[in-house]
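# any chance you can model this:
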Amino acid sequence: MLKQRTDKAALYCRLSRDDGTDSESNSIVTQRQMLNRYAKEQGFPVYDEYIDDGISGTVFDRPSFNRMIADIEDGKIGIVLCKDMSRLGRNNAMVAYYTEIFFPENDVRFIAISDCIDTFQGENEIMAFKSVINEYYARDISKKIKAAYHTKALNGEFTAPHAPYGYRKNPDNRHQLVPDENTAGTVTRIFQMAAQGLTPFKISSQLSKEKILTPRAYTAQQHGKYKDSFHPQYPTDWSNTTVMTILQNREYLGHMVCNKSTTKSFKNRKLVKTDPCDWIEVKGTHEPLVDEFLFELAQKVVRVKKRENGTGNPNIFAGLLKCSDCGGSLSFIKPKNDGHAGSYNCNLYRKRTSKYCSAHYITHKALYKIVLDDIRRNAETAKQYEDELSESALALSKSNSKGKTKRLEKELEKLQKRNGELDTIIKKLFEQNALGVISDERFISMSVGYEEEQTELKTKIAGLQNHLDEQETANGNTEKFLNAVRKYSEITELNAAILNDLIDSIVIYNAEGKSRNNRKQRVEINYKFIGIMQMPETQTATPQSA
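This is a model prediction of the structure:
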């Protein structure tokens, strides 16, 4: 059934920041006055007004615009009035679709008053040109806005609409953050719970149990925003993801971190995450809620996948055990009988057999005793001989730092050399392809592998460079180690919180000697801040007696 044509008019108004400094003449009030006056002069009965305020012209998914389109499809509208074509939109392709296809197919007359465009008068050559100019204007404004935000980011200015949970905007300077007395303590507590070994799930469960408002619910309470982003009946239901987001946010260190996401283009406003190397971080822009030590400790805890070890007990060594040969992790082996506490093997050996690495087998009982004894010994020494240990630990820290730095520099030099070789290889492939020496298919098959290798190399180079930068400040951490270890002189058992508080990694070597009485195994305990305090050679129990 054909829709009956109507002469009722839709008055469409739109305004956003991409309209530049001409906001007074383009204001919604001005547009409404102009459109109503024109409709009255022309004798057009007004069906409804459709207003999209604060929405970019490059985006066509607008609430009022969508409502107008639906009314057109229902045959309720025969005329669309706009102040000018830029009010309809600044996306040339979409404007062309609606003015040249959709409106004609639905017998709709389009009028842009200031541009003197009226489709009832036939084709207008200037319409397509105007649409291109409007899109170019939006592109130009988008570039200027991004440049302005980039400058603010480099200056360490906060530009987001709402402050991160735990902060609020400074009333005297909206580009600066200050702690929010209502929520700052919760943020600090979240980091402390993570440092104690609590998983994001357990942290979120505890906060929910205490009826603490979630970040979105708190923002809704304070500013009236995000009311639809959480269930109104459950404003205190925290999620693992929310906790993880807080724990990974470097702004709680007092640093401003910007450019973590961007839009796909000035036409597509969908946010996409940027590579961390493209983030802009300015340090010391506001008061921190956590210190570097607590932040890094929390990162180590949340990075480790928490799981039981097969005996029903938490795997307290998860993420800490490293193979001395391949550098990979050691995984827990579930005991075959109830009298055994389990053991650990090199993960590469378990998956790929002895062709790739060896077992590096050690029982849980032996490892537990080695680590507990070493922590208690160092803690007791820290209490009794603090001054002497400080000097000794400082010397060890410098020694470990020097050796580690040499290894890192050697590895970095090797990777950089290979990266240069790949640049030369890829360049030659391009030249040979351009000269017709190799086909396009051959070029693609050869270049893909080299480019993937180079991408992986660049990631490793960046990681090594970061390690070297961190090494420069490692020698000043002796006092931090002493403060951490002296708390544990009288501990009788280990847990994940203690291990992650004190230890960076535990390197397991292959055992020497096969008989029960002469079996010895080297275990390196790398403590936080200072590295290896000592390298014990300890006789471990055999599997039968573990």
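# drop to CA atoms for contacts and neighbour counts, all remaining ones
Fine.
# so where do the strands sit in the stretch 401-546 of the chain?
503-508, 520-527, 531-532, 537-539 (DSSP state E, counting those that start in this stretch).
# save those as JSON lines, and put in mean neighbour count too.
Shown next, in JSON lines, are the strands of the stretch 401-546 of the chain (neighbours: other Cα atoms under 10 Å):
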{"stretch": "strand 503-508", "mean neighbour count": "22"}
{"stretch": "strand 520-527", "mean neighbour count": "21"}
{"stretch": "strand 531-532", "mean neighbour count": "22"}
{"stretch": "strand 537-539", "mean neighbour count": "16"}
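# and those: which comes nearest residue 234?
For the strands of the stretch 401-546 of the chain, the distance to residue 234 is smallest for strand 503-508, at 39.2 Å, taking Cα to Cα.
# relative to strand 520-527, how tilted is that closest one?
170 degrees (axes from the mean of the first three to the mean of the last three Cα atoms, to 10 degrees).
# take the strands of the stretch 401-546 of the chain and write them to a markdown table, including distance to residue 250.
Listed next are the strands of the stretch 401-546 of the chain as a markdown table, based on distance: least, Cα to Cα, whole Å:
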| stretch | distance to residue 250 |
| --- | --- |
| strand 503-508 | 21 |
| strand 520-527 | 24 |
| strand 531-532 | 25 |
| strand 537-539 | 40 |
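# out of those, flag the one nearest residue 431.
Taking Cα to Cα, strand 503-508 is the member of the strands of the stretch 401-546 of the chain nearest to residue 431, at 47.4 Å.
# the closest one packs against which elements?
Counting by 3 or more Cα pairs under 8 Å, 6 or more residues apart in numbering; DSSP states H and E, the packing neighbours recorded for strand 503-508 are strand 321-323, strand 520-527.
# neighbours around the closest residue to residue 430 other than its chain neighbours, how many?
Nearest residue to residue 430, sequence neighbours excluded (Cα to Cα, 6 or more residues apart in numbering): residue 443, at 7.7 Å. A count of nearby residues for residue 443, using other Cα atoms under 10 Å, gives 17.
# before we compare anything, build this one as well:
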Amino acid sequence: MNKSRVAIYCRLSEEDRNKQSETDDSNSIQNQKSMLLQYSLEQGWEVYNIYSDDDYTGSDRRRPEFNKLLNDAKDHKFDIVLCKTQSRFTRELELVEKYIHGLFPIWGIRFISIVDNADTANKGNKKSRQINGLVNEWYLEDMSENIKSVLTDRRKNGHHIGAFALYGYKKDPDIKGHLIIDEEAAQVVREVFTLFSQGYGKTAIARILNDRGIPNPTEYKRLHGLRWRTPQGKNSTLWKYYAISDMLVNEIYIGNMVQGKYGSVSYKTKQNKPRPKSEWYIVEGTHEPIIDRELWDKVQALIAQKAKPFTVGTIGLFAKKARCMNCGYVMRSNKQSDGRRYLGCSSRHVSKDACIGSFISVPKLEQAVITEINKLSAAYLDKDELEQSVTFNSDVRGKQKALKEEIAAYQSKIAEYTKGIRELYLDKVKGILSEQDYLDLSKDFSTQKERLEKLVIDTQKQLDVIERKIQAGDNKRQLIEQYTNLEHLNREIVEKLIDYILVGKKDPVTKEVPIEIHWNF
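Model (predicted):
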């Protein structure tokens, strides 16, 4: 008889970490592994793999090992998931229902947590697993609200609570939440404001700093061993237009603490969204200014004068779609003396060695796109056998299967919640549950049941869309057919057809500009 294969999952939360060094597993992780390995040995199971996430909360869905475990579970690489407690796997009731009570049974996976005696093979302790899920969910929400309350209070009092000090400042080692001037970087900040007040443009200032070899804020922090974060998708060490632009309007440079520009979407995710300025926390005079008020006012007046009025509804034909083939940055539009609009690499102006300088006229790029659409038409629309030779993207079929599994899991959970509510009532009648416990638990069960019913409706809508696409066949033909014989493009067409376009530098011999179009289909 084959041994059962077990996947061990360990997690250390931030509040109980006890590291020996930055690269070692914590004592807590080591203890979890030891306990779970011993338990597996006693049960005669074969350990398939140990998945370990250190310094992650139980509400973080982006845990790398956690997601690796879920993918391996879906592929049935093991038979059992073993944890110290259910909360080590997740503190979210939604994930308890989705995986422990939903997809794991569908995938043939048994879930066991030792300390709280959770075992999906034991139908008798399902209620306790659900109650554990509710308690963990409440814990998460309460902890989030407590942390949010503390941080809001500190923001209102002008304490700096960010992980990174703004360029030009550093965290005061003696006073928590206080900023002090980093004189080396502050000199650059003063120069930027001064140059702008003297009439230099933002791109020109970036070029001056780059030509002198002054590292940009991210690179400066890295070189000085300070905490730093690379902007997503960008790893350049050069100053850019947007860095100068952001600096010139940041009130922190005049001694005001400005925080809360972004707020979290939910305690269940680390995603943030912009907040209106009326909701920012601005406290004046919290630290020493780098820029004096006279220079600040002069710069703000110049920015106001140079600001161009924005006409609602107007946007460049290839805005944020055209990228430099060499450095990957979005190309900026400008108008030349001949009256035509051109797209140029935004890096080529900030430093002489920054980029090769991709450049193309908008009409030329427009014609190139139209030509490619016509080529696609010839390749796909003139073949009678197209309908028989269509092959679907595997992601579409995979999505269909995943959605069906989700609906099945949700419907299974709805039936269980319905049954659970009845059982809770019987427990109340028997005196096992108090009236208040019954009301609390039945209310939560009803809420979860309603949430799942809504999820079934929403997921079914997604499934209907996918199945309509599959029934209709590959939409490549329909999409191309809709835009044949075009003379000009508009923004709607560009948005629908094009993901992004890579533009290279003109060949000095052939005079051709390399263009690589990435379609949305």
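# ok, back up a step: CSV for the helices and strands packed on strand 503-508 of the first structure, including distance to residue 503 of the first structure?
Shown next, in CSV, are those (distance: least, Cα to Cα, whole Å):
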stretch, distance to residue 503 of the first structure
strand 321-323, 10
strand 520-527, 4
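# between those strands, which one is nearest to residue 377 of the first structure?
Nearest to residue 377 of the first structure, of all these, is strand 520-527, at 12.9 Å by Cα to Cα.
# give me the element residue 59 of the second structure is part of.
Residue 59 of the second structure is part of no helix or strand, with elements assigned from DSSP states H and E.
# correct me, but it touches residue 92?
Yes - look at residue 59 of the second structure against residue 92 with Cα atoms under 8 Å: they come within range, at 6.1 Å.
# list residues touching both of these two?
residue 140 (Cα atoms under 8 Å, 6 or more residues apart in numbering).
# distance from stretch 497-504 of the first structure to the middle of the chain?
From the chain centre to the centre of stretch 497-504 of the first structure is a distance of 25 Å (Cα atoms, centre = their mean, to the nearest Å).
# before we move on, back to that, which residues sit in contact with the residue nearest to residue 430 of the first structure?
Taking Cα under 8 Å, 6+ apart as the criterion, residue 443 of the first structure is in contact with 429-430, 433.
# residue in the second structure paired with it?
Taking TM-score structural alignment for the superposition, residue 443 of the first structure sits opposite a gap in the second structure.
# quick one: the strands in the stretch 1-150 of the first structure?
9-15, 46-53, 79-82, 109-112, 117-118.
# let's have the ones you listed in TSV, adding mean neighbour count and distance to residue 211 of the first structure.
Output for those, formatted as TSV (neighbours: other Cα atoms under 10 Å; distance: least, Cα to Cα, whole Å):
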stretch	mean neighbour count	distance to residue 211 of the first structure
strand 9-15	24	41
strand 46-53	17	37
strand 79-82	24	50
strand 109-112	20	54
strand 117-118	18	59
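# which residue numbers in the second structure go with the longest helix belonging to the first structure?
In terms of residue count, the longest helix belonging to the first structure (DSSP state H) is helix 386-434. Against the second structure, there is no aligned range for helix 386-434 of the first structure (TM-score structural alignment).
# got the angle between that helix and strand 520-527?
Taking the same axes, to 10 degrees, one finds helix 386-434 of the first structure and strand 520-527 inclined to each other by 90 degrees.
# three-state assignment of residue 211 of the first structure?
Three-state call for residue 211 of the first structure (DSSP: H, G, I helix; E, B strand; the rest coil): coil.
# most remote residue from the second structure's center?
Distance from the centre of the second structure peaks at residue 430, with 48.8 Å (Cα atoms, centre = their mean).
# for burial, what's the neighbour tally of residue 268 of the first structure?
11.
# sorry, slip of the keys, the one I care about is residue 58 of the first structure.
Counted by other Cα under 10 Å, the residues lying close to residue 58 of the first structure total 24.
# how near is it to residue 65 of the first structure?
13 Å (Cα to Cα, to the nearest Å).
# which SSE is the spatially closest residue to residue 407 of the second structure that is not a sequence neighbour in?
Spatial nearest neighbour of residue 407 of the second structure, excluding adjacent residues (Cα to Cα, 6+ apart): residue 456 at 5.6 Å. Element membership of residue 456 of the second structure, judged by DSSP H and E, is helix 435-472.
# residue range for the helix or strand just after that helix in the first structure?
Downstream of helix 435-472 of the second structure, the first helix or strand assigned by DSSP H and E is helix 476-482. Counting by TM-score structural alignment, helix 476-482 of the second structure pairs with no residue of the first structure.
# in helix 476-482 of the second structure, what counts as buried?
477, 480-481 (16 or more other Cα atoms under 10 Å).
# how about stretch 93-113 of the second structure?
Burial within stretch 93-113 of the second structure, assessed by neighbour count using 16+ other Cα under 10 Å, is assigned to 93-104, 109-113.
# and for stretch 164-178 of the first structure?
So for stretch 164-178 of the first structure, counting by 16+ other Cα under 10 Å, buried means 164-169, 174-178.
# contacts for it, please.
With contacts defined as Cα under 8 Å, 6+ apart, stretch 164-178 of the first structure is touched by 157-159, 162-163, 179-187, 215, 285-287.
# are any of those residues buried, and if so which?
For these, buried by 16+ other Cα under 10 Å: 157-158, 163, 179-180, 183-184, 186-187, 215, 285-287.
# of all the residues you listed, which two lie farthest apart?
Spatially, the most separated pair among these is 157 and 186, at 24.3 Å (Cα to Cα).
# re earlier: residue contacts, the residue nearest to residue 407 of the second structure?
Contact partners of residue 456 of the second structure, counting by Cα under 8 Å, 6+ apart, are 407, 410-411.
# hmm, 10 Å instead?
Residue 456 of the second structure makes contacts with 403-404, 406-411, 414, 450, 462, as judged by Cα atoms under 10 Å, 6 or more residues apart in numbering.
# could I get those as TSV with neighbour count and distance to residue 360 of the second structure?
Formatted as TSV, those follow (neighbours: other Cα atoms under 10 Å; distance: Cα to Cα, whole Å):
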residue	neighbour count	distance to residue 360 of the second structure
403	20	44
404	16	47
406	20	48
407	21	49
408	16	52
409	22	52
410	25	52
411	18	55
414	21	58
450	14	55
462	14	40
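# sorry, back to before: now distance to residue 418 of the first structure too, for the strands of the stretch 1-150 of the first structure, in a markdown table please.
Output for those, formatted as a markdown table (distance: least, Cα to Cα, whole Å):
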| stretch | distance to residue 418 of the first structure |
| --- | --- |
| strand 9-15 | 54 |
| strand 46-53 | 55 |
| strand 79-82 | 61 |
| strand 109-112 | 61 |
| strand 117-118 | 62 |
